[in-house]
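Participant: Here is a sequence together with a model predicted from it:
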Amino acid sequence: MPDPSTYRPAPGSIPVEPGVYRFRDPHGRVIYVGKAKSLRSRLNSYFADVAGLAPRTRQMVTAAGSVEWTVVSTEVEALQLEYNWIKEFDPRFNIRYRDDKSYPVLAVTLNEEYPRLMVYRGARRKGVRYFGPYSHAWAIRETLDLLTRVFPARTCSAGVFKRHRQIERPCLLGYIDKCSAPCVGRVSAEEHRRIVLDFCDFLAGKTDRLIRDLERQMNAAAEQLDFERAARLRDDVGALKRALEKQTVVFGDGTDADVVAFADDELEAAVQVFHVRGGRVRGQRGWIVEKSSEPGDDSQEQLVEQFLTQFYGDQAALGGAADESTNPVPRQVLVPCLPGNSDELATWLSGLRGSRVSLRVPQRGDKRALAETVRRNAQDALAQHKLKRAGDFTARTAALQNIQDSLGLAEAPLRIECVDISHVQGTDVVASLVVFEDGLPRKSDYRHYAIREAAGDGRSDDVASIAEVTRRRFYRHLHDTAHPTEVAPEGKSRKFAYPPNLYVVDGGAPQVNAAQAVLDDLGITDVAVIGLAKRLEEVWVPAEPDPLIMPRNSEGLYLLQRIRDEAHRFAIAYHRSKRSKRMTASALDSVRGLGEHRRKALVTHFGSVARLKQASVEEITAVPGIGVATARAVLEALGVPSQSDAPEAVIGNDQDKVSG
């Protein structure tokens, strides 16, 4: 473990100007990024008294091997540079407010001819309008089920829409009047878009006008004695009012704001955000994060600054909002306290929004009451997290300790990597490598490997494939260690700049010995290698004639099985996709005049070779660039009888011969 004094900068060499600094570990990987008004004052605080630092800060400085900095002109520049570096290097000691697909939104695809309403997660796209976020996907579906009675817009996927357009028959939603069925021409594209825009206006807060319009139509229908239509409109008004009741009015003045609150202890903090649009609570989010690694900066002011920088920086990076109403940065951000650089933060947020953003602490009235509600939610979230974490952390710690004791390791295997091979009789050989840190999967570090075809029986192929993957993975490690300052391609962080504590292969003694031989050739001695065989779940150790049998109910064996099964799942998924692509390409390779782009267009259009086989010549020629002759050649290559071989054609020819 490095001693901070070994890499401490020389006295007087650190500038006093504002800037951003990076701590790197001995392998060159960035582990922490921070900013400071005075670089000298901030960095000296890391080395003054290591024993007096907070536990997380002390862990960071003892894990680091060097520190570097960049001087900037203003603190706003420092905010932007800090955010960019955190996003680029993903340092493990920095707080990251990640949206890990936990918060779905309601998306309206205004960029399509027939816009669709759907549940969506992911980056924002141009021409799509978003509402939310919602706590659960079922909340969006419940909203859609209630409002499509009044706004019967399309909710089906592109494939379903196209299929019903071809068969000229609407789906069930069309029959029960929860979709206007534009697929069969029941409404025109303009009429359907008008329905969708009314739906967007309602969710955007323009509710009074829509309800008044429906009530006016209801009264007019009643005066014309069209009581059936009046009754339907009455039910529509009731449905809209029920939808409004689900969105509590918190601000009578129609304020657009995000209300942020924190609850923290010595090590962790819970963050809760209520998104208020048009005076109504439109969504809620929450995170649990570890406290900062900056000395003396574990106060709530620092939490506020880190949250505003990370959260709104990531939200603005999503981009692609259709209009201002979906701008991820609101006009007001209500926080429990103002950090010392609140003016610079407000300036930076205003730049992200494109207009002025107000950063305030609510003092009285409705805003103060809502802030108190958000704070109570944060406290409850932290309490529940600590109860759950106590059980999870205890189980993971027991599992890692059990593996350490069973294998006789010098320390607990905090990083475990596992390799699995997948193929069918030696074809399409692929490998997967999965990574677990602290007993949890780190999916951003997962890797696929395409293995060169090898002759021989399946057993020898697996051994050779294990050796190849091991060599490629640890050659990468040695290269990164020898070139610590080399930048990864396309600005990506270097995920494998440090080795695992335990390397697991799926197999028995031959696979384990092959992996160990590769490590010996590369001169790597600090990585333990084991194999986990599926038949009896034996643990094989290199150069040992007999396997190690761990108790069937041990936490360590459960964890190893979970890691092995995850590697197997990841390898199977990659193998299936690769085999499917090969089979599709080989089936169409023999078609003369059908190039790569048109083959891809065919598969994309029909979705699979099975559907392509069921298509007619006319349906295939609907794909751009495919003519009649090519369509017939495609069907012939797939083993489908041509139309000239149909019974009707034979009967017709016989009749012509008889009549002649």
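Facilitator: In hand now; what should we look at?
Participant: rest of the way, CA atoms for contacts and neighbours
Facilitator: Fine.
Participant: quick one: the helices in the stretch 101-250 of the chain?
Facilitator: 137-147, 158-167, 172-175, 189-203, 207-223, 227-245 (DSSP state H, counting those that start in this stretch).
Participant: TSV for those helices, including distance to residue 12?
Facilitator: Output for the helices of the stretch 101-250 of the chain, formatted as TSV (distance: least, CA to CA, whole Å):
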stretch	distance to residue 12
helix 137-147	56
helix 158-167	64
helix 172-175	73
helix 189-203	59
helix 207-223	64
helix 227-245	63
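Participant: Could you identify which of these is most buried?
Facilitator: Of those, the one with the most neighbours on average (mean count of other CA atoms under 10 Å) is helix 189-203, at a mean of 18.
Participant: Give me the distance from it to the chain's centre.
Facilitator: 30 Å (CA atoms, centre = their mean, to the nearest Å).
Participant: ok, residue 122 touching residue 103?
Facilitator: No: using CA atoms under 8 Å, residue 122 is not in contact with residue 103, being 9.4 Å away.
Participant: The two - which one has more neighbours?
Facilitator: residue 103 (19 against 12; other CA atoms under 10 Å).
Participant: isn't the more buried one right up against residue 138?
Facilitator: No: look at residue 103 against residue 138 with CA under 8 Å: they stay out of range, at 11.3 Å.
Participant: And here is the other one:
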Amino acid sequence: MADPASYRPQTGEIPTDPGVYRFRDEHGRVIYVGKAKSLRSRLNSYFANPLTLLPKTYAMVHSAASVQWTTVGSELEALQLEWTWINEFNPRYNLVFRDDKSYPYLAVTLGEKFPRVQVMRGERRKGVRYFGPYTAGAIRETVDTLLRVFPVRTCSPGVLKRAQRSGRPCLLGYIDKCSAPCVGKVTPEEHRALADEFCSFMGGEAKPLIAKLERQMTAAVKELDYEQAARLRDDVIALRKVFERNAVVLAEDTDADIFAVSQDELEAAVQVFHVRAGRIRGQRGWVVEKVEDSTPAELIEHLLQQVYGDDGTERQGIPRQILVPEQPSNSDQLAVWLGGLRGGKVDIRVPQRGDKAALLDTVRQNAEQSMKLHKSRRAGDLTTRSLALQELQEALDLPVPLLRIECYDISHVQGTNVVASMVVVEDGIAKKSEYRKFAITGDAAVDDTASMYDVISRRFRRYLQDGASSGSAAGSGTGTGEGTDLAGVPIPANRLVSGEVTDQPAVKPKFAYPPNLVVVDGGQPQVAAAARALSDLGITDVFVVGLAKRLEEVWLPDSDFPVILPRTSQGLYLLQRIRDEAHRFAITFHRQKRGKSMTVSVLDSVPGLGAAKRGLLLEAYGSVRKIKAASTSELAQVKGIGPVLAAAIHSALHPAVDSVDDAPAAVNMATGEVLQS
């Protein structure tokens, strides 16, 4: 592996102009191509502290042996040159958003004597009208349905010539899926009229054609030609089926591709919906590995560049509008470049409201679901889970297998409503019955490190208490003394079951079962706090690591440098999933707690006014404002509210000195008797 310092150019040698750069390996092969507004600024970022680089970028700069650059006159030229070189050299470290297929289109060869309907990919040809793009299954189902109404030729030139020579039509001609122009069942003009109607329907003129068939059906009924009417009825049903399948979602003149991306630090899931004539014609998606720490704007730029610039096979699919979740970097230059490929103006925009924004949100949800499905399939595989646990054990140099892992995360908003979560993974599978939530107050809520120390101390103090009460250092058996809940409140042992309060007899407390590995969400400070908490409790057989979110670094206690796991490591994926689950669980609890704190009523502070009596008050008056407007005597008329409690409620709602007219009557606090002044 090469040392980047051995080929790093002097800063003064690198121009500040826009340009394109290439990293080459020791054999001279181009392994990465990039562009920059300022070559000096961008290239210097690759030779920064290796600890600040993403694992992929780290691998790239250490695989390279040299770097070259070419200056250009503008960012648009840089964009074009970058794409030319990516296609030419196919660098291994460039982000790839393409799959191995181009879009399928429904095509009608109007340039032939007998027009043919077929599925086509690749470059456009003259004399052919295209519709789509579609997914492969949907396009064939659409054609099969429409051939009943518009029996246009679909056979290959060889089959057509063989039928003309023999004078017998192919099978489609016998089952009325083809009008058989090859044997003269219809004239070339009649067959072309069928092809034109087919194109009209696919071009968005479905309603007039359906209305025309309905009129013909009505006329056939009036003439008592019920067989013809039945055939027309079936044709109308078939057309409506296709029309409903391609339901209008936007204006009928809308041609747009709608992109959305769901990404984490290592991967990105892409979804694109193709809308033609206001209908969703097709949808595609990928999950790809990210190569460098790209911003969302840069990611969108690379995505559009590759989808539409793939050696010309996608250029026929460039629509008038491209809707994206975030404006790509170099948006103006990208629009000019795509407009040149399309042969017309291309508008790249971020929809803010209306139907297009709603459809973009749908595409985003599909991207998120695709990412979740990708991760869950990887997590659900037994071999993958075993490999992940083994890789993690070896990378962290742990002497014991990772049978149980616990992950902790702190959540708050500017230091308020501080909470923490604990999630549990056993044998690589989440064990949700063992999840725990922590409320953090007082000095422990000062900062994340104090909160982490408090949470780890409370969890493992509970482990030691349960173990001591059961007479076993390992915490096995049934506790006989008192435990504490997660807030430190004592709970009798006969009400402890898996950390929950119950009236059933005590059983073995699962919460006391210790993990092999504790994972904390954070870097060196959080890891140090967790390790200090375990050390203060005298626990030495539980290992601690931290996962720093920005660069996905794994930190160990008392280590100045993080452990960098390979970007394709199943162990890193496992840590990510555990950390993300802990974060989700903490955020959910934090939102619940914050929601309750925002709905606290002034009535909650009235001594003696419980939830039931508060409900009676609100039922009687409807709101706190009306309760405040009531006098003490009126409040005392409410069921369950006596004179003493009414006076306390009135006092709580009127902390200032009341006027003489509204002053409440004096009350003997010993007897509850209302005293007259």
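Facilitator: Perfect, thanks for sending it. Please read all numbers here as calculations on a predicted model, not as lab measurements.
Participant: which bit of structure 1 covers the longest helix seen in structure 2?
Facilitator: Counting by DSSP state H, the longest helix found in structure 2 is helix 570-598. Per TM-score structural alignment, helix 570-598 of structure 2 has no counterpart in structure 1.
Participant: in the helix or strand following that helix, what's buried?
Facilitator: Per DSSP states H and E, the first helix or strand lying C-terminal to helix 570-598 of structure 2 is helix 611-621. Applying a neighbour-count criterion of 16 or more other CA atoms under 10 Å, one finds 614, 617, 621 buried in helix 611-621 of structure 2.
Participant: now for helix 611-621 of structure 2, which elements pack on it?
Facilitator: helix 624-629 (3 or more CA pairs under 8 Å, 6 or more residues apart in numbering; DSSP states H and E).
Participant: what about the helices of the stretch 101-250 of structure 1, which gets the closest to residue 621 of structure 1?
Facilitator: Comparing these against residue 621 of structure 1 with CA to CA, the closest turns out to be helix 158-167 (14.6 Å).
Participant: what about the closest one, how far off from structure 2?
Facilitator: Superposing on structure 2 and averaging over aligned pairs (mean CA distance after the TM-score superposition for structure 1), helix 158-167 of structure 1 comes out at 2.3 Å.
Participant: Run through who's touching that helix.
Facilitator: 170-171, 183-184 (CA atoms under 8 Å, 6 or more residues apart in numbering).
Participant: Same check on stretch 116-128 of structure 2?
Facilitator: 102-112, 139-140, 152-155, 195, 312-316.
Participant: buried ones in that stretch?
Facilitator: Across stretch 116-128 of structure 2, burial judged by 16+ other CA under 10 Å covers 116-122, 124, 128.
Participant: Out of those, which sit inside strands?
Facilitator: 117-120 (DSSP state E).
Participant: So which of the helices of the stretch 101-250 of structure 1 is nearest residue 340 of structure 1?
Facilitator: helix 189-203 (36.9 Å).
Participant: how much does that closest one stray from structure 2?
Facilitator: Per aligned residue, helix 189-203 of structure 1 averages 2.0 Å (mean CA distance after the TM-score superposition for structure 1).
Participant: Is it possible to mark the buried ones in the contacts of stretch 116-128 of structure 2?
Facilitator: 102-110, 139, 152-154, 195, 313-316.
Participant: and the lengthiest helix in structure 1, what does it pack onto?
Facilitator: In structure 1, taking DSSP H as the definition, the longest helix is helix 365-407. Packed against helix 365-407 of structure 1, as judged by 3+ CA pairs under 8 Å, 6+ apart, are the following elements: strand 257-264, strand 268-277, strand 280-290, helix 555-589.
Participant: Count the residues that sit near residue 360 of structure 1.
Facilitator: Residue 360 of structure 1, neighbours per other CA under 10 Å, totals 16.
Participant: The one 5 residues further on now?
Facilitator: Here the neighbour count serves as a burial measure; for residue 365 of structure 1 (other CA under 10 Å) it reads 9.
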